[in-house]
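K.L.:
prediction below, plus the sequence it came from.
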Amino acid sequence: MRYKLTIEYNGAGFSGWQIQPDARTVEGELEKAFSKILQRDIDLIGQGRTDAGVHARGQVAHVDIENVADVQKLIFGVNGLAGKEIYIKTIEEVHSDFHARFDATSREYAYTILKDSSPLQEHLGWSQNGDLDSTKLHECAALLNGEFDFSGFSKFNEENFTTLCTIQKSTFEEFDDKWVYRISANRFLRNMVRRITGTIVEVAKGKLTVSEFSELLENPDADVKSFTAPAKALVLEKVFY
């Protein structure tokens, strides 16, 4: 049977989602836990990667499991072995041709920008000691609507078949102590959300202009430098099917 898993994790102690040699990853820890209980190799297929240090509230993966009488008991055991940083929230039986990656229609991320230093929130937010121009935050976010070539806002990856992505939502929510940037798209490139966010913050600080941000968005080869925000404040919120 094929099962769809929804997974939450704190990415601080991992080198990302995808299995890597000699590195601790979320996928690697989950596969080890499944294999230990089932006494056979298990291949977990995620909807996509998250970078080192990035968190997830709604990562999705699928797995094929045979001859298991009680899948809820199995997941209880996997959660126990995987440790407190990872938690499988739900498991549901899906059709045998369901694919966590290829069937996904969009993904949504949230990035938290703290208005001031906050020891209680520092591990999940990026502190800005000084005012950001909220008008410029909203102006930049509003420019991200539709399909763009994001090669100017991403780390080169030879596996990319295209650097075009379609943005479906790009908004800032303001609270007393923070801003939360929410962005959803059909696909994301490596470091893309962090570079978009980091560059928008540079605009809000007055170090770049809205026009320069727009220029880089419209022309990836423009002579405008992008900036990368820290991984610790980024969360994969949800994957849509």
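P.N.:
That came through fine.

K.L.:
contacts, neighbours, all on C-alpha from now
P.N.:
Noted.

K.L.:
ok, now how distant is the nearest residue to residue 49 once chain neighbours are set aside from residue 130?
P.N.:
Spatial nearest neighbour of residue 49, excluding adjacent residues (C-alpha to C-alpha, 6 or more residues apart in numbering): residue 17 at 5.4 Å. As judged by C-alpha to C-alpha, to the nearest Å, residue 17 and residue 130 stand 33 Å apart.

K.L.:
who's in contact with residue 148?
P.N.:
By C-alpha atoms under 8 Å, 6 or more residues apart in numbering, the contact set of residue 148 is 164-166, 217-218.

K.L.:
6 Å instead, please
P.N.:
For residue 148, the contact set (C-alpha atoms under 6 Å, 6 or more residues apart in numbering) comprises 164-165.

K.L.:
put this beside the first:
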Amino acid sequence: MKRYFLEVAYKGTNYHGWQIQENAGSVQDTLQRALSKILRRPIQVMGSGRTDTGVHALQQFAHFDIDELGASSDFLKRVNAVLPSDIGILDVREVAPDAHARFDATWRSYRYVIGLRKDPFEDGLVWRCFYELDVPQMNEAANLLLRFDDFESFSRVKTEATHFRCKIKSAKWEQKPNHLIFHITANRFLRGMVRAIVGTLVLVGRGRMTLEEFEGIIKAKRRVEAGSSAPPQGLFLSEVLYPVHIFV
């Protein structure tokens, strides 16, 4: 039995997140159905992590097992022909038999895109936000995140997480002519964490929260202290990194 990693991209608008759910379409279920059809046997995939309803992925990874896959180029053509237009398999690579898409990931990156003007071609892909935002102040607040490792204040209240510790490697806002893009990289993320951080940072940018208050929210470890979550359509899982040695 061989193990393979799939590199997947998807537009999450029409899905209730990555993970399989009863009576709701998910990316994972759609992918498993396509793989099972092409490979003519039941296939189960394990993703590098969950994305919520309406959230997108520029790079998601998932692993699955099969005796022999055959030529990767032929496999990619066949499975992409079966998948809907909003899900694409970018690559497939054989990995070590014990490699795990979720547990072997070392760093995960998200980006959150705020649109500063109405653009019909970006519908469902940005948060249209017309507030006057103080970007340097938002970056000052984002930099405070690197000083802490417990982010319970930015986690969903109902969660399966056994702890709220995350190592944030970087967090910053990038100013574009018509967009603000928040980039964040960590070893793990809590459910709803990035959207809660973005929603709270926007309050800082609007002048409705000071840096001291933002830091106090982190220390409070209570979700009710933080701001409302930013809407899902602006969020993208952008990169997942693994140690080189797991690839065959």
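P.N.:
Done, it's in. Since the structure is predicted, the reported quantities are computational estimates derived from the model, not experimental observations.

K.L.:
ranges for the strands of structure 2?
P.N.:
In structure 2, the strands defined using DSSP state E lie at 2-10, 46-47, 56-66, 87-95, 107-115, 127-128, 168-175, 179-186, 235-241.

K.L.:
distance check, residue 153 of structure 1 against residue 187 of structure 1.
P.N.:
Distance from residue 153 of structure 1 to residue 187 of structure 1, by C-alpha to C-alpha: 13 Å.

K.L.:
and those two? Which one has more around it.
P.N.:
Taking other C-alpha atoms under 10 Å, residue 153 of structure 1 and residue 187 do not tie; residue 153 has more neighbours (26 against 16).

K.L.:
quick one: the more buried one and residue 192 touch, right?
P.N.:
Yes: counting by C-alpha atoms under 6 Å, residue 153 of structure 1 does reach residue 192; the two are 5.4 Å apart.

K.L.:
quick one: the helices in structure 2?
P.N.:
Counting by DSSP state H, one finds helices in structure 2 at the ranges 27-39, 72-82, 135-144, 193-205, 211-220.

K.L.:
rebuild the ones you listed as a markdown table, extending it with distance to residue 97 of structure 2.
P.N.:
Output for the helices of structure 2, formatted as a markdown table (distance: least, C-alpha to C-alpha, whole Å):
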| stretch | distance to residue 97 of structure 2 |
| --- | --- |
| helix 27-39 | 19 |
| helix 72-82 | 18 |
| helix 135-144 | 39 |
| helix 193-205 | 32 |
| helix 211-220 | 40 |
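
K.L.:
please identify the deepest-packed of these.
P.N.:
Stretch with highest mean neighbour count among these: helix 193-205 (a mean of 22; mean count of other C-alpha atoms under 10 Å).

K.L.:
average gap between it and structure 1?
P.N.:
Helix 193-205 of structure 2 differs from its equivalent in structure 1 by a mean of 0.5 Å after superposition (mean C-alpha distance after the TM-score superposition for structure 1).

K.L.:
and that helix, what does it pack onto?
P.N.:
helix 135-144 (3 or more C-alpha pairs under 6 Å, 6 or more residues apart in numbering; DSSP states H and E).

K.L.:
give me the mean distance between the helix it packs on and structure 1.
P.N.:
Mean for helix 135-144 of structure 2 is 1.2 Å (mean C-alpha distance after the TM-score superposition for structure 1).

K.L.:
distance from that helix to the middle of the chain?
P.N.:
Remark: helix 135-144 of structure 2 is offset 21 Å from the chain centroid, using C-alpha atoms, centre = their mean, to the nearest Å.

K.L.:
give me the contact list for it.
P.N.:
171-173, 201, 204-205, 211.
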